[in-house]
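Visitor: Below are the sequence and a predicted model for it; my questions follow.
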Amino acid sequence: MAYETIIVEIEEGIATITLNRPAVLNALNDKVFNELGEAALSLGADNSVRVVIITGGDKVFAAGADISQMANSTAVDVATREKVSHRAFQLLENLPKPVIAAISGYALGGGCELTLVADVRIAADNAQFGLPEIKLGILPGAGGTQRLPRLIGTGRAKELIFSGDFIKADEALRVGLVNKVVSADQLAAETRKLAKRFASRGAVALRLAKASVNEGLRMDLEAGLEYEHKCFSLLFATEDQKEGMKAFLEKRPAQFQGK
């Protein structure tokens, strides 16, 4: 599929989605959301893809929603539009394979919310994060009030949401918003290094491990443990489980086939 606002590249089982609106700092609009959703569906169905990276490139991740599109919107307009962003973000969040966000420069508003749908976030040392919607008389509407507290805790999330202030990469690491901070010139290499590590694992186990975490967070502990048990048991019907354990006993690297 040809895209206008994003670039999708696949190499060695790793797909990279690059936001591609540099003239407006990768501002997110309906077109971007629709294309992100379509890319998520396509990559999710592509068995050759083991890991997905989302990035905005070297200079900026995404500076937020396209305010020019929103300024004169009615409540009905926004209610309809938010369904588009929610669909895209849920498709990315629930991709049956690991998703890594590689973040350089600003990740603000919807851009920050986009990073939250990733499983792992790696930030360049020049990255800045923020949810400045409160300064516009609105609130984060693409999952920020829900995903951020679950990631960094209620108190810290409320402080960021209520103030609209930005935080730098080192603070984002301290509060648990990102997993790792690297120099800007090493961001792509470090992200790809992690993606290759994930890609070397069994694809079926990765899919069920991700589902176990994501679904478990929506349940109480008892139900989550039961869901985990079912996922664990199912893996013993796979060829990858047999190969993984055989390789361990034979003291050699496993050769997983995703079956």
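Guide: Looks like it came in fine.
Visitor: From now on I want contacts and neighbour counts done on CA atoms only, so please keep to that.
Guide: Fine.
Visitor: Report how many residues lie close to residue 174.
Guide: 12 (other C-alpha atoms under 10 Å).
Visitor: ok, now the one 4 residues further on?
Guide: As a burial measure, residue 178 scores 23 neighbours (other C-alpha under 10 Å).
Visitor: thought it was touching residue 123?
Guide: Yes - here residue 178 lies in contact with residue 123, judged by C-alpha atoms under 8 Å, at a distance of 6.6 Å.
Visitor: Return every residue with contacts to both of the two.
Guide: residue 169 (C-alpha atoms under 8 Å, 6 or more residues apart in numbering).
Visitor: Now do the strands in the chain.
Guide: Here the chain has its strands, by DSSP state E, at 6-11, 14-19, 51-55, 99-103, 106-108, 120-124, 128-130, 166-168, 180-182.
Visitor: From the contact counts, what lies against the fifth one?
Guide: Translated: strand 106-108. strand 128-130 (3 or more C-alpha pairs under 8 Å, 6 or more residues apart in numbering; DSSP states H and E).
Visitor: How about the fourth one?
Guide: Strand 99-103 makes packing contacts with strand 51-55, strand 120-124, helix 187-199 when contacts are defined by 3+ C-alpha pairs under 8 Å, 6+ apart.
Visitor: CSV for these, including mean neighbour count and distance to residue 226?
Guide: Converted to CSV, the helices and strands packed on strand 99-103 look like this (neighbours: other C-alpha atoms under 10 Å; distance: least, C-alpha to C-alpha, whole Å):
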stretch, mean neighbour count, distance to residue 226
strand 51-55, 26, 27
strand 120-124, 25, 25
helix 187-199, 17, 25
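Visitor: okay, the ones you listed in JSON lines with distance to residue 252 next?
Guide: Supplementary listing: those in JSON lines, determined by distance: least, C-alpha to C-alpha, whole Å:
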{"stretch": "strand 51-55", "distance to residue 252": "23"}
{"stretch": "strand 120-124", "distance to residue 252": "28"}
{"stretch": "helix 187-199", "distance to residue 252": "16"}
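Visitor: Next one for the comparison:
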Amino acid sequence: MSFQYLNLDVSERVATVTINRPDKGNALAPDVLEEVTRMFNDLGARTDVHVIAFTGGERYFSAGFDLNEIRKLEKVSNEAYTALFHRAYRAVLFCEQPVICAVGGAAIAGGFDLTMMCDIRYASTRAKFGQREIVLSLTPIMDPLWRIIGMGRAKEVALTGRIYDAAEAERMGYVSAVFPEGELLTSVSKIARDMAQYDRACLAETKRLSNVVLNQDLDMSMRTQEWLFRSYIGSEENHQRIDALQAQLAAARKAKG
């Protein structure tokens, strides 16, 4: 597949997807959304990819909706454009592999929503976050936002339309860590490569599990986790990784003398 607005690099079982529309702050025009959908659907089927890193580079993530495109819409004919956004959101959210988001700059409105669809979020000190839909007389995406930061905080983010810096996003639990400007991609790439060494099926199942248990009562979630654990423990992959870990620990003890 050829992509005009997305760059793809696959190395060491990590696929790095970079939004590349810098002249527009990586704004989400219809063609960009179509490419996001195709890219993540394609990557989800690739067995050589264990983890996906999603970024806009060190300077941007995405400034959000392309306002010139939205301004052309009429209420009676907006269905196709709205569907574009939600296909892209779902392609990221339900992608087979874990998706790590690296936010190097502004992630606003639709750009913020895309970060919300990722499993883990990291930011640089120059990152900014804002769910600005309310400012444009649009309703926001509340789910999965409330699952990430809680309903009370999600309401604040949605109803105020406020812009948050990286430090505040980390304090509210929206991002897992903040890295110095210019060091984001290197840092996230290492995290992704380390994660990609793990069993692909186990990574995918753990991602699915995290979504499933949210909608179950405690008894059912415990039963689901027991069943899933039982399907992996004692497997050949499990035995091989135990042997490798024990050999590594033995070598470390020997080196210490």
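Guide: Here it is on my side, so go on. For clarity, every value in this text was computed on a predicted model and none was experimentally measured.
Visitor: Reformat the strands of the first structure as TSV; add distance to residue 153 of the first structure.
Guide: Converted to TSV, the strands of the first structure look like this (distance: least, C-alpha to C-alpha, whole Å):
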stretch	distance to residue 153 of the first structure
strand 6-11	32
strand 14-19	28
strand 51-55	24
strand 99-103	20
strand 106-108	19
strand 120-124	17
strand 128-130	15
strand 166-168	16
strand 180-182	18
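Visitor: Figure out which of the helices and strands packed on strand 99-103 of the first structure is closest to residue 225 of the first structure.
Guide: Comparison of these against residue 225 of the first structure by C-alpha to C-alpha identifies strand 120-124 as nearest, at 22.6 Å.
Visitor: mean distance, the closest one to its aligned residues in the second structure?
Guide: Aligned to the second structure and superposed, strand 120-124 of the first structure gives a mean residue distance of 0.5 Å (mean C-alpha distance after the TM-score superposition for the first structure).
Visitor: orientation of that strand relative to helix 187-199 in degrees?
Guide: 160 degrees (axes from the mean of the first three to the mean of the last three C-alpha atoms, to 10 degrees).
Visitor: Where in the second structure does strand 120-124 of the first structure fall?
Guide: Under the alignment (TM-score structural alignment), strand 120-124 of the first structure falls on residues 120-124 in the second structure.
Visitor: got a list of contacts for that stretch?
Guide: 58, 99-105, 115, 166, 174-184, 188.
Visitor: all helices for the stretch 151-257 of the second structure, in order.
Guide: Along the stretch 151-257 of the second structure, counting by DSSP state H, counting those that start in this stretch, helices occupy 151-160, 166-171, 184-196, 200-212, 218-230, 236-256.
Visitor: okay if I get these as TSV plus distance to residue 128 of the second structure?
Guide: Shown next, in TSV, are these (distance: least, C-alpha to C-alpha, whole Å):
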stretch	distance to residue 128 of the second structure
helix 151-160	13
helix 166-171	6
helix 184-196	14
helix 200-212	26
helix 218-230	35
helix 236-256	40
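Visitor: So which of the ones you listed is nearest residue 95 of the second structure?
Guide: Closest among the helices of the stretch 151-257 of the second structure, using C-alpha to C-alpha: helix 200-212, at 8.9 Å.
Visitor: Just tell me the aligned range of the closest one in the first structure.
Guide: Counting by TM-score structural alignment, helix 200-212 of the second structure corresponds to residues 203-215.
Visitor: Superposed on the second structure, what's the mean shift for the matching stretch?
Guide: Mean deviation for stretch 203-215 of the first structure: 1.2 Å (mean C-alpha distance after the TM-score superposition for the first structure).
Visitor: starting at the chain centroid, how far to that stretch?
Guide: Here stretch 203-215 of the first structure is found 15 Å from its chain centre; the criterion is C-alpha atoms, centre = their mean, to the nearest Å.
Visitor: Please apply the same query to stretch 123-134 of the first structure.
Guide: In terms of C-alpha atoms, centre = their mean, the centre of stretch 123-134 of the first structure is found 15 Å from the chain centre.
Visitor: just stretch 239-252 of the first structure next, same as before
Guide: With C-alpha atoms, centre = their mean, you get 30 Å for stretch 239-252 of the first structure.
Visitor: and what of stretch 41-51 of the first structure?
Guide: Distance, centroid of stretch 41-51 of the first structure to centroid of chain: 15 Å (C-alpha atoms, centre = their mean).
Visitor: And it, end to end?
Guide: 14 Å (C-alpha to C-alpha, to the nearest Å).
Visitor: what's next to it, contact-wise?
Guide: Looking at what lies outside stretch 41-51 of the first structure - C-alpha under 8 Å, 6+ apart - the contacts are 10, 13-15, 52, 91, 95-100, 195-196, 198-199, 203.
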